[in-house]
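Chemist: Next comes the sequence, and after it the predicted model I'd like to discuss.
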Amino acid sequence: MRAIIYRDNGDPGVLELVDRADPRPGAGEVLVRVAVSGVNPTDWKTRSGATNPKQFPEVTPHLDGAGVIEAVGGGVDPSRVGERVWLFMATAGRPTGTAAELTVVDADRAVPLPDGASFDLGASLGVPALTAHRALTVAEDGPRRLGPGTLDGKVVLAAGGAGAVGHAVIQLARWSGATVISTISGPAKARLATAAGAHHVINYREGDPAAAIRDIAPDGVDIVAEVALGANLALDLAVLRTRGTIATYANDGAKPVQLDVRQNMTLNTRFQFLVLYTVGPEALAAAASDVAAAVRAGALPVGEEHGLPLVRFPLAATADAHRAVEAGTLGKVLVDVTP
């Protein structure tokens, strides 16, 4: 099989296209022929060594993907052979991810993909959708699961609604019944957030964004899904309701976070920091189940007309795909693995 590998941390130039022996699934595992691999910021950060040093002598990157199960290991229902699936957390604890024609994952990390859902959609789920689910299910008085009606009466603020996680926040929150506000930085991103399903978009670079959000939600926002906590904290606190939650999954721009303790005591602010690697198996399983239900309901479409442009690269150009994600390319970067 063809696979992308790297032996040392570094820039995208460390990625190589090589031939490797076909892997075989062990007990509790499935072998998947990957059609499309999804690239996330965590993939290039892991490759570069920015987050943690490399754990294995050779690594095939990428957590997310979609394809078809070709074989199963012991203890896995044989009827799953031929099943279309989307994959998540493929490289968590393993050296082999989805940037290969064949990959082995734990059976519970290969989620059935309906016939009407494309492999592009399947490869776009994973990190963005599971992160969005976690952000929307950590409020003190909010639901632990998502689905129609679970966020009725709630107001969700999706910071950076034109990004992959922000896009998933908008779609999952709207599917669950919330009123969704998204902050954006210009007209192009406003169009994408609106196409994703945001009820209201606010340009945080113009006028008084806090007043504009308060006009929509006089009692304040229940949940903020935050991508740049240092840059946006003042705005978040200005619009957060008492006992509201700020769930932060990134700090784009790396601006230091400074807290006014008394202000947050008075608000009874709940801060939830999150990363999927340590969120725990129960939260991952619940998120995968709810995201699968949203896919079956048609609630998570992708493509520019749905607010998430798809940017494609062939497997041999995976290094260019990483460069695109590092550069902040708007949309979801995908690698076509198997025609």
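Modeler: Nice, I can see it.

Chemist: Only C-alpha atoms from now on, for both contacts and neighbour counts.
Modeler: Fine.

Chemist: where do the helices sit along the stretch 1-150 of the chain?
Modeler: 41-48, 119-124, 126-136 (DSSP state H, counting those that start in this stretch).

Chemist: quick one, longest helix in the protein?
Modeler: helix 281-296 (DSSP state H).

Chemist: What residues of that one count as buried?
Modeler: Residues of helix 281-296 classed as buried by neighbour count (16 or more other Cα atoms under 10 Å): 283, 284, 286, 287, 288, 289, 290, 291, 292, 294, 295, 296.

Chemist: dropping in the other structure now:
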Amino acid sequence: MRAIVYTSTGDSSVLNLVEREEAHAGPGQVRVRIHVSGVNPTDWKRRAAQTAPATGGADDADAPAIVPNQDGAGVIDEVGDGVEGFAVGDRVWLFLAQHESDDGTAQDAAVVEAWKAVKLPDGVSFDVGASLGVPAMTAHRALTVHEDGPRRLAPGSLDGRTVLVTGGAGAVGHAAIQLARWAGATVITTISSDAKAALATAAGAHFAIDYTQGDPAAAIRELAPDGVDIVVDVDFIRNVGLVAAVVATRGSVAIYANSGSDIQIPIREWMGLNARLQFVLLYTVGDEALQAGVEDVTAAAADGALEVGDATGLPLTRFPLAETAAAHDAVESGTVGKVLIDVTAG
């Protein structure tokens, strides 16, 4: 079978297309025939050793062959011993496929622990399935860390709440807008251009504020005089002042990305707000949060609330499996929308 592998970390040139023997599902595992593989920033950062230890080297013949990419969607074609609830032919979406594993989704067939596979609801495309893992699961966690809840998302669970999504044109921001809107929140987003405002609005945002123009904090406060209850933030290092100016008393700020390592926080101001700063990293949120995310994200997808493509504000950029390196480069360079790899036709 075909697989993209790397045996040493570095730029995208370390990725190579190879032929290798298909692995079989062991106890507690399923094998999934991958149709679409999703690419996220975490994938190129791990390959480049920015978020994981360096792997191998030019002369390291014993280095493991690592297949990149955490997210994907496809069809189960083998079920290992002890696995319940799955059968050959089930359509599934995958998350954290490469977590604590060398076997990601950039290959014809991936063997994963069964808990990393989730049945894809009828009518939900492989494109949507491959776009759920990192973005939608991260967004779900960000929307459920407020001290006063909710801990789960469903239609009506965020009624009466105002959510601010900074960077609403990105993949996590897009999913956060969609999930918050599905759950009944009033959604405000910040963007940097009319084009990105159009994307955020297509995703379901009620209001899009251009943070490069005028006074964005005043514009947000005009829409939410009492402040925003939940902030889903893409760059707290740069946004700390804006967020402090608009978050409500006892509000929560979920921080899922960064543009550096150092920040100055006005402690007294945040203490007076009794605000909660919650850092979010999908790999360490814990089993309970992961399971809640799996169930709620799947329900939202079944309801048609997590669609992708131009019409819903998340343009798709596609590559064939052989061009996975170019797909990684596209994500690293900040391509707007979602980057997908077509692995198997159909």
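Modeler: Done, it's in. All values reported here derive from a predicted model rather than from experimental measurement.

Chemist: still on that earlier bit, including mean neighbour count, could the helices of the stretch 1-150 of structure 1 go into a markdown table?
Modeler: Below are these laid out as a markdown table (neighbours: other Cα atoms under 10 Å):
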| stretch | mean neighbour count |
| --- | --- |
| helix 41-48 | 19 |
| helix 119-124 | 27 |
| helix 126-136 | 26 |
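
Chemist: out of the ones you listed, which comes closest to residue 197 of structure 1?
Modeler: helix 126-136 (14.6 Å; Cα to Cα).

Chemist: residue range for that closest one in structure 2?
Modeler: The aligned range for helix 126-136 of structure 1 in structure 2 is 133-143, by TM-score structural alignment.

Chemist: Can you give the contact residues for that stretch?
Modeler: 40, 70-72, 93-96, 153, 171-173, 175-176, 179-180, 230, 232, 253-256, 278, 280-282, 289-290, 293-294, 296-297 (Cα atoms under 8 Å, 6 or more residues apart in numbering).

Chemist: Out of those residues, which end up buried?
Modeler: 40, 70-72, 93-96, 153, 171-173, 175-176, 179-180, 230, 232, 253-256, 278, 280-282, 289-290, 293-294, 296-297.

Chemist: which residues of the stretch 151-300 of structure 2 fall in helices?
Modeler: Using DSSP H, counting those that start in this stretch, helices in the stretch 151-300 of structure 2 cover 171-182, 194-203, 216-223, 236-246, 267-273, 287-302.

Chemist: Next, the mean deviation of whichever helix or strand comes after the last one compared to structure 1.
Modeler: Put plainly, it is helix 287-302 of structure 2. Using DSSP states H and E, the helix or strand that directly follows helix 287-302 of structure 2 along the chain is strand 316-320. Compared with structure 1 after the fit, strand 316-320 of structure 2 shows a mean deviation of 0.4 Å (mean Cα distance after the TM-score superposition for structure 1).

Chemist: Using the aligned residues only, give the average distance of the helix or strand following strand 316-320 of structure 2 to structure 1.
Modeler: Per DSSP H and E, strand 316-320 of structure 2 leads on to helix 324-332 as the next helix or strand towards the C-terminus. By mean Cα distance after the TM-score superposition for structure 1, the fitted helix 324-332 of structure 2 averages 0.4 Å away from its aligned residues in structure 1.

Chemist: So which elements touch helix 324-332 of structure 2?
Modeler: strand 29-39, helix 41-47, strand 316-320, strand 338-342 (3 or more Cα pairs under 8 Å, 6 or more residues apart in numbering; DSSP states H and E).

Chemist: and of these, who's closest to residue 16 of structure 2?
Modeler: That would be helix 41-47 among those, by Cα to Cα, at 12.2 Å.

Chemist: Need the contact partners of the closest one.
Modeler: 6, 9-12, 51-52, 68-70, 328-329, 331-332.

Chemist: Make JSON lines out of these and add distance to residue 145 of structure 2.
Modeler: Listed next are the contacts of helix 41-47 of structure 2 as JSON lines, based on distance: Cα to Cα, whole Å:
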{"residue": "6", "distance to residue 145 of structure 2": "36"}
{"residue": "9", "distance to residue 145 of structure 2": "34"}
{"residue": "10", "distance to residue 145 of structure 2": "35"}
{"residue": "11", "distance to residue 145 of structure 2": "35"}
{"residue": "12", "distance to residue 145 of structure 2": "35"}
{"residue": "51", "distance to residue 145 of structure 2": "24"}
{"residue": "52", "distance to residue 145 of structure 2": "26"}
{"residue": "68", "distance to residue 145 of structure 2": "30"}
{"residue": "69", "distance to residue 145 of structure 2": "27"}
{"residue": "70", "distance to residue 145 of structure 2": "24"}
{"residue": "328", "distance to residue 145 of structure 2": "31"}
{"residue": "329", "distance to residue 145 of structure 2": "33"}
{"residue": "331", "distance to residue 145 of structure 2": "28"}
{"residue": "332", "distance to residue 145 of structure 2": "28"}
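
Chemist: Just to be sure, which of those are found in strands?
Modeler: If you go by DSSP state E, those have nothing in strands.

Chemist: Leaving out the residues flanking it, which one is nearest to the counterpart of residue 148 of structure 1 in structure 2?
Modeler: Using TM-score structural alignment, the equivalent of residue 148 of structure 1 in structure 2 is residue 155. Using Cα to Cα, 6 or more residues apart in numbering and skipping the chain neighbours, the partner closest in space to residue 155 of structure 2 is residue 183 (4.2 Å).

Chemist: can I assume that neighbour is in contact with residue 160?
Modeler: No - assessed by Cα atoms under 8 Å, residue 183 of structure 2 is found out of contact with residue 160, at 10.2 Å.

Chemist: Could you check which of these two has the larger neighbour count?
Modeler: Counted by other Cα atoms under 10 Å, residue 183 of structure 2 and residue 160 do not tie: residue 183 has more neighbours, with 21 against 11.

Chemist: Kindly provide the distance from the more buried one to residue 158 of structure 2.
Modeler: 5 Å (Cα to Cα, to the nearest Å).

Chemist: what do you get for residue 282 of structure 2?
Modeler: Residue 282 of structure 2 is 22 Å from residue 158 of structure 2, by Cα to Cα.

Chemist: Could you do residue 216 of structure 2 as well?
Modeler: Distance from residue 216 of structure 2 to residue 158 of structure 2, by Cα to Cα: 24 Å.

Chemist: between these two, who's got more neighbours?
Modeler: residue 158 (23 against 17).

Chemist: who touches that one in this structure?
Modeler: So residue 158 of structure 2 contacts 150, 180, 183, 184, 185 (Cα under 8 Å, 6+ apart).
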